[in-house]
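**Q** need a structure here:
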Amino acid sequence: MVIDVMIAEPGELTQQDLASAEALVRAAFGDSFRTHDWLHGVDGVHVLITEDDALLAHASVVTRTLRYDGEAFATGYVESVAVRSDQQGRGLGRVVMDHTESIIRAQHQLGALNAVESAAPFYAARGWMLWTGHTQADTPDGAVIDTYHPDDRIFVLSMANGAQRFSASLPLICDWRVGDLW
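**A** Purely as a prediction, here's the structure:
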């Protein structure tokens, strides 16, 4: 069996590819995964792991803007990370995130994601920093709103290319989008 990694830029996946990826992610997250959750990642760069043409793992990196201490960062925001349940334990999550993080490092100043509780140790072990500070979001009318939610586990992947160190003493601010802001 040969594992293949496919990197698809926005618009390169067929409707069938997208439907397969959405089904995989929905199966992983169950009823808590809503339509807007999937739509957040559709226009991103997709990482697909297949074996014998069967989709085993998926992630998407979308471009967002995060602000911190008056500076805006072009951010690779990770969405829809999933490994097919019967394939877990094979290191496919590591493989999909290796490629996802490579995309972030090549195309963005910063990486960020909001992890489910069970995945938090996985991201922390990969060097992602749990954000313990305040979170906010820009609104379409120019206001800034608080976005703290106890279920959020925001992680930041700081880059070695000069991005400043983040301190929880200042808020991390995301751009606006429909549905969950983080």
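**Q** C-alpha only now, for contacts and for neighbours.
**A** Will do.
**Q** how about the helices in this structure?
**A** 15-29, 35-42, 92-107, 120-125 (DSSP state H).
**Q** can you put these in a markdown table and add mean neighbour count and distance to Val61?
**A** Formatted as a markdown table, these follow (neighbours: other C-alpha atoms under 10 Å; distance: least, C-alpha to C-alpha, whole Å):
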| stretch | mean neighbour count | distance to Val61 |
| --- | --- | --- |
| helix 15-29 | 16 | 14 |
| helix 35-42 | 17 | 7 |
| helix 92-107 | 18 | 7 |
| helix 120-125 | 14 | 15 |
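**Q** of those helices, which is nearest Leu113?
**A** helix 120-125 (9.4 Å; C-alpha to C-alpha).
**Q** list the buried residues in the longest strand along the chain.
**A** Counting residues, the longest strand in the chain under DSSP state E turns out to be strand 54-68. Neighbour counts over strand 54-68 (16 or more other C-alpha atoms under 10 Å) mark 55-67 as buried.
**Q** also this sequence, please, to line up against the first:
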Amino acid sequence: MTTTASPYTVRTAHTADLTPTELHAIRALLDESFDGDFSDEDFEHGLGGMHALVQDDAGRFVAHGAVIMRRVRHRERWLRAGYVEAVGVLPDVRRTGLGGRVMAELERVIDRAYDAGMLSASDEGAALYAARGWQVWGGRVCALGPEGVVRLAEEEGSTWVRAALTPSLDPAFELVFDWRDGDVL
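**A** Predicted coordinates:
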């Protein structure tokens, strides 16, 4: 899907449909957006799902986000969660609505394809998610690791859920995420 609102074009594409050149440009955008604090594992976590890409009229990627599938156990049920990753906007175009345009595309995918929407927000990104109706998860956050369920107390307070999809989520019950290399969330 592609939409244009001059001078920006927004499109969605699966990782499999991105060229190596595009993936390299996305990685460079994220490195600049995160001021060099975006690891190889962070990039890897954003691959394998749908990407929302914003390009300016010169073809430069200026904003990006991805939604990938994560398995999350809640109340003895494993959910298919659309997990938002790698949301970044270049510094010279921040506060122009591009982050919102990225999130609108990712939310469209989440709402149509997943049981729940979730993400882990930085302090800088929290305002964007709050303004779009996402809510901080008020319960425990855990991961199913090689040694069993491990509590991730440092993720409590920065894990957000998409309120529109989550009326049945109860913070009295923990979220248990699937394990992955690097930072689990």
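**Q** mind putting the helices of the first structure into JSON lines with distance to Ala160 of the first structure?
**A** What follows is the helices of the first structure, written out as JSON lines (distance: least, C-alpha to C-alpha, whole Å):
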{"stretch": "helix 15-29", "distance to Ala160 of the first structure": "31"}
{"stretch": "helix 35-42", "distance to Ala160 of the first structure": "25"}
{"stretch": "helix 92-107", "distance to Ala160 of the first structure": "9"}
{"stretch": "helix 120-125", "distance to Ala160 of the first structure": "17"}
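**Q** right, and these - which one's nearest Asp138 of the first structure?
**A** Going by C-alpha to C-alpha, the one of the helices of the first structure nearest Asp138 of the first structure is helix 35-42, 16.7 Å.
**Q** for the spatially most central residue of the second structure, which non-adjacent residue is closest in space?
**A** The second structure has Val84 as the residue nearest its centroid, 1.5 Å off, counting by C-alpha atoms, centre = their mean. In space, and not counting its chain neighbours, Val84 of the second structure is closest to Val67: 4.5 Å by C-alpha to C-alpha, 6 or more residues apart in numbering.
**Q** what of Val45 of the first structure?
**A** Nearest non-adjacent residue to Val45 of the first structure (C-alpha to C-alpha, 6+ apart): Glu9, at 4.6 Å.
**Q** map that neighbour across to the second structure for me.
**A** For Glu9 of the first structure, the aligned position in the second structure is occupied by His14, per TM-score structural alignment.
**Q** now do Gln107 of the first structure
**A** Per TM-score structural alignment, Gln107 of the first structure is aligned with Ala113.
**Q** which one is that match nearest to, not counting chain neighbours?
**A** Gly82 (7.7 Å).
**Q** neighbours of the residue in the first structure that that neighbour lines up against, how many?
**A** When the first structure is aligned by TM-score structural alignment, Gly82 of the second structure is paired with Gly76. Neighbourhood size, Gly76 of the first structure [other C-alpha atoms under 10 Å]: 30.
**Q** for the counterpart of the residue nearest to Val84 of the second structure in the first structure, list the residues it contacts.
**A** Mapped onto the first structure by TM-score structural alignment, Val67 of the second structure lines up with Val61. Applying C-alpha atoms under 8 Å, 6 or more residues apart in numbering, one finds that Val61 of the first structure lies in contact with 41, 44-46, 76-79, 100, 103-104.
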